[in-house]
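Colleague: here's a sequence, model it:
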Amino acid sequence: MEAADESRVLVIYTGGTIGMLVGQQGYVPEPYFLTETLRSQSRFHDPLQDSLFSHSGTVQRFRNWSRAGGRSESPQRNSGSATPMSDHLLPTLCVRSTRPIGHSSGLVPDSPLSKEHPRCTMVSENVYEAHLPSLVTPRSKTPGSSVSKSIRYAILEWNPLLDSSNMDMSDWIRIATEIELNYKTFDAFVILHGTDTMSYTSSALSFLLEDLGKTVIITGAQIPLSQLRNDATDNLMGALSIAGHYIIPECCLYFNHTLFRGNRVTKVSSNELNAFDSPNFVPLVKVGIDIVVNWNNVIRQTGMRRFKSHKHLSPYVATLRLFPGITGATISAFCAEPTRGVVLETFGAGNAPQRKDVIDALKKACDRGIIIVAISQCMKGAVSDAYETGRTLMQSGAVPGIDMTPECALSKLAYLLAKPELSLKEVRELMGIPLRGELTRSSSIAPSASRVTLDQNMENIQGVLSKFVQLSARPLNSAPRIPHINILSETGEPDPRQTAAPWSWTAAEAASTEAVLYPFLVHLAASKNDIEALKSCLGAAGAVESTLGPPATETPKYGLIAGGIVNCLESASGRSPLHVASLNGSTESARLLLQSGALVHLRDTLGHTALYYAARQQHESIVDALIQAGATLGGADRKFAQFLYSEAEGSPDVVALWKKCGV
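Modeller: Predicted coordinates for the structure are as follows:
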């Protein structure tokens, strides 16, 4: 059973520098070296963390360990070895794969894991299952949280391990399929990968993983874990920590203390530790003393659809880089059958040579149905028709790729061309529309900074407080307890009981005050199923957040900034507005929250999801909405749901409801 203070992460180890050893011809991969190394380091595996003698980073536990004579483990957590596997039976996690796991995959005979690794079974065609030994990190807290959590993870190691230069489209599809096979079992996924083609894989996965609701992070290293001085430790620990503590439902790339959107990155250095950059989009997370998440730019799933992986990519796509003197004959040969799509790397802001043979070759290719997507050779900036040479290129039939990276444009084109339901016209249109935040909308490439004046902020606060008082005055069942505020009367007029003199406000202070009040309002509105109040909060809160941080790439319904107020947590219980709506049977509020980007996989401090509460309270309509949006039971849900299911044997409706939830 999964503990409430534990998150599950599946590490898919495809290969790459991170797990290599030095051989006669340079760095070479070694099966199970990575797993064994992580198991031997207590920062990555702390089997005694629940023991009295495990200090787990706290003063009291260290003193208990010290008084016992240091019998259990080395006090040097970062360099000491964990207890050998033979001394402690490692809990296992059920893992599925498209290839055989364990003995069938040919483990090295002298590996300590080869004797203990369970055999896999084929559960269906091309689907294998095995219970892999799991590792568990020491408990840690996320900034701003009072709850510590450990991360339990299993490592699904590919055989053979691949150098990333050997990766192709079938391997991208394999990773996406393995995430889909394990989606219900794990809370997040970390993919270990070589750096050479990492940005291609992260871009492709962002499209293959449709309606993603959980965190997927791809990472690797410039220097392998086997070397004394390396970046593998920080990269893997950073990826694990973010995946285990935060729900960022995107395919991301983590490197050098920074989490990027996966389809916005490109490799910029082969000999520096900051090997990746996101030229046209800010990072999602910066890891320093604190982990700072840029929630305003995190994409939220606002459609009522379950996660699935797309399993087809068109191989008939290619990239052509323009150069001075390129001829029409070269372009014609490049665009010959069976090519269906071309990413054209143009000069500057989308410019191309104006020679007749070049323009004619491009126009003929477009007329034959080949989709040509124009992007810039420059790392920063976007293509446009600001110059005559760029306008002529667009008039020939090329599609502007705005500010997509070459890796992203290629994978997106392969993804769209593999969808038989899309016409060529639709593919052309979709190439210029952000599907996963991969490009900047044309209208917002050079956004004008709209500032909210102080008077407007003060007027907004008056309205917020009025709404707060109105909601607080109504009967409240099981919503969070919020202290009554006597600042304004219900009519919005100043309360005569207030004797304090007014003070001067800045626009930032006013906006910050609104941001503090909105979470309370959202929870109250969700508990009472007050749709109008909820719409008002979600719409206005988006405007407030836009003044406090960079604009979001995606703006869901009612103007809510992605990752904001819709997922605010009550401090004591850790419940989101969706939890509150599910507990109180507020069906309309639950649907509105889901359409505004509420995360269905969030767990409160007890380890419960909104789906568990909706089923426990027998709110079937909310259960249906949550399942439609991709919700599954997780964390502490499973054992409690199993108990309630067994207790409800005499109630067919209750049994059917828990079965619907997957019990």
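Colleague: from here on, just use CA atoms for contacts and neighbour counts.
Modeller: OK.
Colleague: could you find the closest non-adjacent residue to Gly348?
Modeller: Ser376 (5.8 Å; Cα to Cα, 6 or more residues apart in numbering).
Colleague: these two touch, right, the one you found and Val343?
Modeller: No: using Cα atoms under 8 Å, Ser376 is not in contact with Val343; the gap is 10.0 Å.
Colleague: could you also give me the structure for this second sequence? I'd like to compare it with the first:
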Amino acid sequence: MARATGPERRLLAIYTGGTIGMRSERGVLVPGQGLAAVLRRLPMFHDEDYACACQLPKDTLVLPPASPDQRVIYTVLEWQPLLDSSDMTIAEWAQIAQTIERHYEQYHGFVVIHGTDTMAFAASTLSFVLENLQKPVILTGAQVPIHALWNDGRENLLGALLMAGQYLIPEVCLFFQNQLLRGNRATKVDSRRFAAFCSPNLPPLATVGTDIIINRELVQKIRRKEPLVVHSHVERDVGVLRLYPGIPASLVRAFLQPPLKGVVLETFGSGNAPTKPELLLELRAAAGRGLLIVNCTHCLQGAVTSDYASGAALADAGLVSGFDMTSEAALAKLAYVLGRPGLSLDDRKQLLAQDLRGEMTAPATERRPSLQGSPLGRRVTQFLSLSNSQELDAVRDALLPSLACAAAHAGDLEALQALVEMGSDLGTADFNGQTPLHVAARVGHAGAVSMLLRRGVHVNACDGDGLSPLLLAVRGRHQSVIGLLRAAGACLSPQELEDAGTELCRLASRADGEGLQAWWQAGADLGQLGYDGRSPLQVAESAGNLEVVTLLQQLRGRAGATAPGPVSSHPGGAGGTPVVDAQVPGVGSMFQGLVWGRRWAICSQGTGLQGPSCGPLGQRTHCREWSS
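Modeller: All right, here's what the predicted structure looks like:
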């Protein structure tokens, strides 16, 4: 991060109260006025000779030289009245933002002196309220008053002034105990030690020791020169509800009532909650009437995921994932998003799921480039075709798996064939643990899947996350691919089927017949029970999804509630009796005449296995014949 330039850097220090300036009265600490006068008497905070030479006003102080050619001059603006941070609210933080707005053009940066108890809430709120920020805003305070002989206030305030005056860090930060933290990533973790704050899911932006180390790659960049926008209208009817084991649904219902408009729900572990139907019913009802509920883990580190059935149940109830946001950041974000005028409920949910101010680490969206016809593809091909030196062989071995996955993602059969001719093993996994078959199955390229299967790749290989190509095809609802994989011997592993009941119930509740059909086609038992002990059929009946009820009854009535297994492992009925002869109306997939020991075909334009009843094979030029 570039150092600030210019002989003088002017800062505004907004003193709102807090422990740093408190005095003891009758054995208790109360806010103390006159912080500028206190700092004026401390040489580390004020160079009196320079101030006299420049005729600075009494509320303006100047630090000793930070470097031979630079001075940090700061004006102390004392809040009236001074407040303990426990009394600070969204209204006061909006006023601080408006103060920054009024003085934005006069100063190079801002330091907000604030109490520690709600400092993380303040920093998070300011980060959302101040849009297009291009100057540093740094909050700081103390665990011990600055008047005490042994205190942390002097070090914290001096560090905040120097960081704001010497470095161009265009975001809201928190400086404490020699660390500069992103404001909306910080949380208070200790009430007594000087190291009171931490940033559990993001490293410090800067660390101060004998040297000042700036993590430049973490600091927010100024994307475009736009004026500061202050969103002073923020919603105040927001709250935090922390779940605990055995929490009654009646308490949750009472908390979620109007006028509440947004809630941060602090859940267990990776975003889990009790799966009692009455509790989920209250959450679903609240979300249904427009209450925004953000799911945040009450763990200090980690993120909300959908790895567990209980977490998936919360997502189904309409909760928005808070990923790895702190509760302070999630509450501030809720207030900001709900305060934005003219947005629909879906618009607000989309904003909550986006990283707006660096407050969370959203899941990365995998993007694989296509090699077909691209200059990069041609150059890579030329490079890989060079002589077989030892160095080139090593590079080729490292690149080919990833290139094969990229070609499979694009469905580029010519590129896959070219890689085979270069000596690529199409069954080798790339750095993500995925083989080309995983990639082709996930995106639904039946042609690439067919080619890879003919090359003899391992059909049940697991990727780095333990997922098979078949499960990836099921999730993508690629029924033609599922048929190809099943015919080649693919089957879902016990681990993949472990939570299938809950997923099937979720699909039934959403009337997702296509998803249910994909699981049935992959061999899943549609009678499996979900997390609440109900089957998908019971869920569909209770939800009134009659079409899904009919579909499930039809599917479960065929071959013992499972789809046909792979020809290579299913002997079927004796004497060539069909394993299954089913046509499900309205679903768009047909399995007919799959017979052990007889010829059958994969229809590349259809959506499943096509048997003799499709018409003469010679009339179906798009079909590829197979033999069991």
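Colleague: let me see the TM-score of these two.
Modeller: TM-score of the superposed chains, computed with TM-score structural alignment, normalised by the length of the second structure, equals 0.57; 368 aligned residues with a Cα RMSD of 2.3 Å.
Colleague: re the thing from before, any idea what the residue nearest to Gly348 of the first structure aligns with in the second structure?
Modeller: By TM-score structural alignment, Ser376 of the first structure lines up with Thr297 in the second structure.
Colleague: now its match: how far from Pro274 of the second structure?
Modeller: 14 Å (Cα to Cα, to the nearest Å).
Colleague: who's more crowded, these two?
Modeller: A count of neighbours by other Cα atoms under 10 Å puts Thr297 above the other of Thr297 of the second structure and Pro274, at 30 against 19.
Colleague: which residues does that one contact?
Modeller: 266-272, 303-304, 324 (Cα atoms under 8 Å, 6 or more residues apart in numbering).
Colleague: let's see that with 6 Å instead.
Modeller: 266-269, 271 (Cα atoms under 6 Å, 6 or more residues apart in numbering).
Colleague: any idea how far Thr326 of the second structure is from it?
Modeller: With Cα to Cα as the criterion, Thr297 of the second structure and Thr326 of the second structure are 8 Å apart.
Colleague: excluding chain neighbours, what is closest to Ile173 of the first structure?
Modeller: In space, Ile173 of the first structure is closest to Lys311, 5.6 Å off (Cα to Cα, 6+ apart).
Colleague: assumed that neighbour was part of a helix.
Modeller: No: counting by DSSP: H, G, I helix; E, B strand; the rest coil, Lys311 of the first structure is not found in a helix; it is coil.
Colleague: now do the lengthiest helix in the first structure: everything it contacts.
Modeller: Ranked by residue count and defined by DSSP state H, the top helix of the first structure is helix 507-528. If you take Cα under 6 Å, 6+ apart as the criterion, helix 507-528 of the first structure is touched by 454, 457, 479, 533-534, 544, 577, 580-581, 584, 589.
Colleague: what's the most distant pair in those?
Modeller: The largest separation in the contacts of helix 507-528 of the first structure, counting by Cα to Cα, is between Leu454 and Asn584 at 37.4 Å.
Colleague: who has more neighbours, the two?
Modeller: Asn584 (21 against 16).
Colleague: tally of neighbours for the residue nearest to that one when sequence neighbours are not counted?
Modeller: Counting by Cα to Cα, 6+ apart, Asn584 of the first structure lies nearest to Ser527, which is 5.8 Å off, once chain neighbours are set aside. Neighbourhood size, Ser527 of the first structure [other Cα under 10 Å]: 26.
Colleague: same deal with Asp316 of the second structure?
Modeller: Neighbours of Asp316 of the second structure (other Cα under 10 Å): 16.
Colleague: just tell me what it corresponds to in the first structure.
Modeller: By TM-score structural alignment, Asp316 of the second structure lines up with Gln395.
Colleague: ok, that match to Ile372 of the first structure distance?
Modeller: For Gln395 of the first structure relative to Ile372 of the first structure (Cα to Cα), the value is 12 Å.
Colleague: any shared contact partners between the two?
Modeller: With Cα under 6 Å, 6+ apart, Gln395 of the first structure and Ile372 have no common neighbours.
Colleague: and which of the contacts of helix 507-528 of the first structure is nearest Ala3 of the first structure?
Modeller: Distances from Ala3 of the first structure to these, taken by Cα to Cα, are shortest for Val580, at 22.3 Å.
Colleague: what number of residues lie near the closest one?
Modeller: 28.
Colleague: and for Thr547 of the first structure?
Modeller: Thr547 of the first structure has 17 neighbouring residues, counting by other Cα under 10 Å.
Colleague: gap between it and Val298 of the first structure?
Modeller: From Thr547 of the first structure to Val298 of the first structure the distance is 17 Å (Cα to Cα).
Colleague: how about stretch 405-421 of the second structure, aligned to which bit of the first structure?
Modeller: Taking TM-score structural alignment, stretch 405-421 of the second structure hits no residues over in the first structure.
Colleague: oh, I was asking about stretch 232-251 of the second structure
Modeller: Aligned by TM-score structural alignment, stretch 232-251 of the second structure falls on residues 311-330 of the first structure.
Colleague: then stretch 262-282 of the second structure?
Modeller: Going by TM-score structural alignment, stretch 262-282 of the second structure lines up with residues 341-361 of the first structure.
Colleague: what of stretch 177-186 of the second structure?
Modeller: Stretch 177-186 of the second structure maps onto residues 256-265 of the first structure, going by TM-score structural alignment.
Colleague: map Leu61 of the second structure onto the first structure.
Modeller: In the first structure, Leu61 of the second structure lands on Leu135 (TM-score structural alignment).
Colleague: count of residues packed around that match?
Modeller: 22.
Colleague: surely it meets Tyr153?
Modeller: Yes: judged on Cα atoms under 6 Å, Leu135 of the first structure makes contact with Tyr153 at a distance of 5.4 Å.
Colleague: measure the match of Ser376 of the first structure to Leu281 of the second structure for me?
Modeller: Taking Cα to Cα, one finds Thr297 of the second structure at 20 Å from Leu281 of the second structure.
Colleague: and Leu331 of the second structure, by the same measure?
Modeller: 23 Å.
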